[in-house]
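Undergrad: My questions are about this predicted structure, shown below with the sequence.
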Amino acid sequence: MKVLATSLLAAAAVVFAVAFALQDRYPWLGFVRAAAEGAMVGALADWFAVTALFRHPLGLRIPHTAIIPTRKDEIGASLGAFVETNFLSDEVVAGKLSTIDLAGAAAGWLSDPRIARRVVAEFSQGLTGLVGLLDDDRMREAVEAVVRAQLVAPQWGPPLGRLGARVLESGGHQEAVELLLDRLDEWLAAHPEAFEAVVTRRLPSWLPSFVDRAIDERLHAQARRFVRELRDDPDHRLRRSLDEYLAQLADRLQHDDATIERLEQAKGRAFDDPRIRELAASAWTAARGAAIGALSDEDGELRRRAEALLGDAARRLLADDELRASLNARLTDAALHLVTSYRSDIAHVIAETVQSWDPAETTDKIETQVGRDLQFIRINGTVVGALAGLAIYSVATAISTLL
């Protein structure tokens, strides 16, 4: 394009020289000379304008030339501000997102079983790599620190007391008591010999064996009858005593400093026990190994369930217009939040990137992108200049003829 534009300038110069030399012999060549003269002026003016954008014309440091390399930093800042104002404004982003069904597009994409399988596979590989990078000792320390901060450090007494009080008020503990009594009755029925160690062996040795058996059977039957009475009678004296004791315990856990302190000490001893820490360490190791194994198995149950869940969610989303609209609204709000929070940073990145470019490199980058169109400016200037020169000469000639 540079060659074409320069060739037109050279052609206009040749035509001008020939017409200028012969116009006295051939007066009509005056029109040709005027057109060629105008073409040269237009071509030279636009060549100067185009060249001044990128460099100093003919190496002359004329003011307001080589604009891009000398004002590169200002251009970068202006470009960043332009993008921030005109492309990252809330109105522009919200308007664009309102025309796009992001949730529907994602759901339609994920409804394809092959795509869902690929997404799950990529996510599994990434998660497997992340888990593999974790250091076991540091993770155990991190888990222990989180457990201590969130579970061990807060007082247990008042929350447990409040929970117990609510359970007692609702009567929810009665089912647990009845279940416990059921299991105790079943155990007594299955182990009648348990009374031998408690009663028979403590009786005098001279008693006949049938007396021992009779006593054992009698006590065993009485014990089962007592347990069944406790189970079937919610107002039994012993059960009321148990309710009173539990209510007092719940109250002490909330308000009695000594009881609260005893619970805290027991909790501390339990969590400081090396066996508990070893159990936590082994649990992390087992969980890590199980997670890696499940994520790595392409045909494993975890991946199959994830694929099915993803596909089912996509189909539900496609079928539910209200849900899709709600999700699109949330995505739009999230995008607007990100744009509002980081658009200045994006503009700053653009400005810093342009500022980091070498001036000559910047000039080459921009000229490569828009240079072809700028050469059209030179060509148009040549043509427009020729027409303007011809028009001016024609008007001047007509006026002089009339006068």
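TA: Alright, I've got the coordinates.

Undergrad: going forward, measure contacts and count neighbours with C-alpha atoms only.
TA: Will do.

Undergrad: ok, Arg277 - how many residues close by?
TA: Neighbourhood size, Arg277 [other CA atoms under 10 Å]: 15.

Undergrad: ugh, wrong one, Arg166
TA: The number of residues near Arg166, taken as other CA under 10 Å, comes to 15.

Undergrad: Quick check: it vs Phe123, distance?
TA: Distance, Arg166 to Phe123, by CA to CA, to the nearest Å: 44 Å.

Undergrad: Leu9 too?
TA: On the measure of CA to CA, Leu9 and Phe123 end up 62 Å apart.

Undergrad: For these two, indicate the residue with more neighbours.
TA: Per other CA under 10 Å, whichever of Leu9 and Phe123 has more neighbours is Leu9, with 24 against 13.

Undergrad: tell me which element the more buried one falls in.
TA: Applying DSSP states H and E as the criterion places Leu9 in helix 2-22.

Undergrad: buried residues in the host helix or strand of Asp345?
TA: Per DSSP H and E: Asp345 is located in helix 321-356. Neighbour counts over helix 321-356 (16 or more other CA atoms under 10 Å) mark 324-325, 327-329, 332, 335-336, 339, 343-344, 346-348, 350-351, 354-355 as buried.

Undergrad: Could you do stretch 232-250 as well?
TA: Arg239, Asp243, Leu246, Ala247, Leu249, Ala250.

Undergrad: For stretch 19-31, buried residues please.
TA: Here stretch 19-31 shows Ala19, Phe20, Leu29, Gly30, Phe31 as buried, counting by 16+ other CA under 10 Å.

Undergrad: tilt between the one helix or strand Gly385 maps to and helix 321-356?
TA: When elements are assigned from DSSP H and E, Gly385 belongs to helix 359-402. Counting by axes from the mean of the first three to the mean of the last three CA atoms, to 10 degrees, helix 359-402 lies at 90 degrees to helix 321-356.

Undergrad: In addition, the following structure is provided for comparison:
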Amino acid sequence: MTESQKRKQLFKYKALATGLFLLMACIFITTTVLQKQYTSHWIGYIHAFSEAAMVGALADWFAVTALFHYPMGIKIPHTNLIENSKQKIGDNLGNFVVENFASAENIRPYIEKIKVTGFLSEWLLKKKNQEILVKEIAVLLKNAISQFQDPDIISFIAGKIKEAGENLKINHILSNGIFYLLEKGEQQTIITFMSSKIKNYILENDELIRDKVHQNSYSLVPKFVDNKIANKITTGLASFFEDIENNPDHKVRNEISDSIYQFANEIKTSDRWENELGKIKASILNEDKLNDYATDIWHSLKKTLMSELDNDHSALKQYAQKNIRQFAEDLNKNESQQNKIDQWIRFNAYRLILKNTGKVSELISTTVGNWEGKELSRKLEVEVGKDLQFIRINGTIVGGLVGLIIYTLAAFI
């Protein structure tokens, strides 16, 4: 029922109670006049009834009105009780709710019935509900992302990059990377590849070697001799690199591996390399570049996230829905896990409620205390005023009956 409807009901029953009082007043006036003209005994009885009924009606009107207003605007002590005692009402109401509704004995039976996981798993197993949950999460994330201040996020990212970069020793990272490749034998693959390429290059460019031999030979040396020398050089070099390519234990391979190891060790321990690589790191981590990096990272990430969250069939949403479904299936099958989670929820709910009963009382007391006195009176009168009008009606009738009884007894004495 709306407040407007409640107000109409209140007005209706106020009018009924007031109308009954006016009826008694009219009867009283009429019987007063009739008593002067007639001597019938029944007039006295009606007169006594109406007189006492008016007294009862006025007394109960005063009592009901005094709860919410000053009767006739006169500031009589102990009237307008709701407005003048709102803080006390709030305190008492808060204590009443806590003592009768939030006590350990009252809440324990309800807490023990809590079984969230069964309902949750069944609910989440339905595809429609999974989609609803994913959409709601997406809306929350979009709202959160849209409220982020770009400069603050960029500054945060730049700060984290700088913090991480300053703690990095580039020479150690580089040397450890080389040591790792050596440990895995990756240099052998490179040596094999390079040996094959060099061998093939030599064989494919034998004319170039022949021309070089001719250019550096004496004019008295016959050309066929130069060609023979060139062929020997070509086949010798090709054979040398072929041996390196095919022999994993070749001396050259070992020498190259040793040189790489020494180079990696020098990078790690040498002050020169540490300084040189430190300069490179410093040039990368200067403030302008960091802001550029952070801006690119954030704008790219933000654009990607917003696009994924807007698309109902995005990989991100499908991944989220898949994990929700998997979680629901696992939870639904695992009764032991359900019991553990429900027990945890019951324990913490029980503890949380008992821990905050004082705050519940304080909340009710503060809320009622902060209400405007007149507004509180108005609210309560609208809610219970209709029923209180029956006190006025009953007071009128009961008062009349009591007056009639007293008049009757007096007549027989």
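TA: The structure has been received and is ready for your questions. What you are looking at is a predicted structure, and each value in this text was computed from that prediction instead of being measured.

Undergrad: re earlier: contacts for the helix holding Leu9 of the first structure next, please.
TA: Helix 2-22 of the first structure has contacts (CA atoms under 8 Å, 6 or more residues apart in numbering) with 29-30, 32-34, 36-37, 39-40, 43-44, 375-376, 378-379, 382.

Undergrad: Same question for stretch 142-160 of the second structure.
TA: Contacts for stretch 142-160 of the second structure (CA under 8 Å, 6+ apart): Leu290, Asn291, Tyr293, Ala294, Thr295, Trp298, Lys302, Met306, Leu309.

Undergrad: out of these, what pair is the most spread apart?
TA: Leu290 and Leu309 (27.9 Å; CA to CA).

Undergrad: What is the neighbour count of Leu184 of the first structure?
TA: Leu184 of the first structure, neighbours per other CA under 10 Å, totals 15.

Undergrad: Grab the nearest non-local neighbour of it.
TA: Val227 (7.6 Å; CA to CA, 6 or more residues apart in numbering).

Undergrad: check which helix or strand covers that neighbour.
TA: helix 209-232.

Undergrad: buried stuff in that helix?
TA: So, applying 16+ other CA under 10 Å, buried residues of helix 209-232 of the first structure: Asp212, Ile215, Asp216, Glu217, His220, Arg224, Val227, Arg228, Leu230, Arg231.

Undergrad: Closest one to Asn86 of the first structure out of these, please.
TA: Arg231 (76.6 Å).

Undergrad: correct me, but the closest one touches Glu175?
TA: No: Arg231 of the first structure is not in contact with Glu175 according to CA atoms under 8 Å; the separation is 9.7 Å.

Undergrad: and whichever residue in the first structure pairs up with Val384 of the second structure, how many neighbours does it have?
TA: Under the alignment (TM-score structural alignment), Val384 of the second structure maps onto Val370 of the first structure. Using other CA under 10 Å, Val370 of the first structure has 10 other residues around it.

Undergrad: Report the distance from the helix holding Asp345 of the first structure to the chain centre.
TA: In terms of CA atoms, centre = their mean, to the nearest Å, the centre of helix 321-356 of the first structure is found 12 Å from the chain centre.

Undergrad: what do you get for stretch 293-311 of the first structure?
TA: Relative to its chain's centre, stretch 293-311 of the first structure lies at 22 Å (CA atoms, centre = their mean).

Undergrad: ditto for stretch 284-298 of the first structure
TA: Distance of stretch 284-298 of the first structure from the chain centroid (CA atoms, centre = their mean) equals 24 Å.

Undergrad: what residues does it touch?
TA: Residues outside stretch 284-298 of the first structure that contact it (CA under 8 Å, 6+ apart) are 121, 124-125, 127-128, 131-132, 136, 140, 300-303.

Undergrad: What residues in the second structure pair up with it?
TA: Counting by TM-score structural alignment, stretch 284-298 of the first structure sits on residues 298-312 of the second structure.

Undergrad: and the closest residue to Ala388 of the first structure other than its chain neighbours, what does it touch?
TA: Using CA to CA, 6+ apart and skipping the chain neighbours, the partner closest in space to Ala388 of the first structure is Gly38 (6.4 Å). Gly38 of the first structure makes contact with Thr382, Gly385, Ala386, Leu387, Ala388, Gly389, Leu390 under the criterion CA under 8 Å, 6+ apart.

Undergrad: Could you measure from Gly38 of the first structure over to Gly389 of the first structure?
TA: 4 Å.
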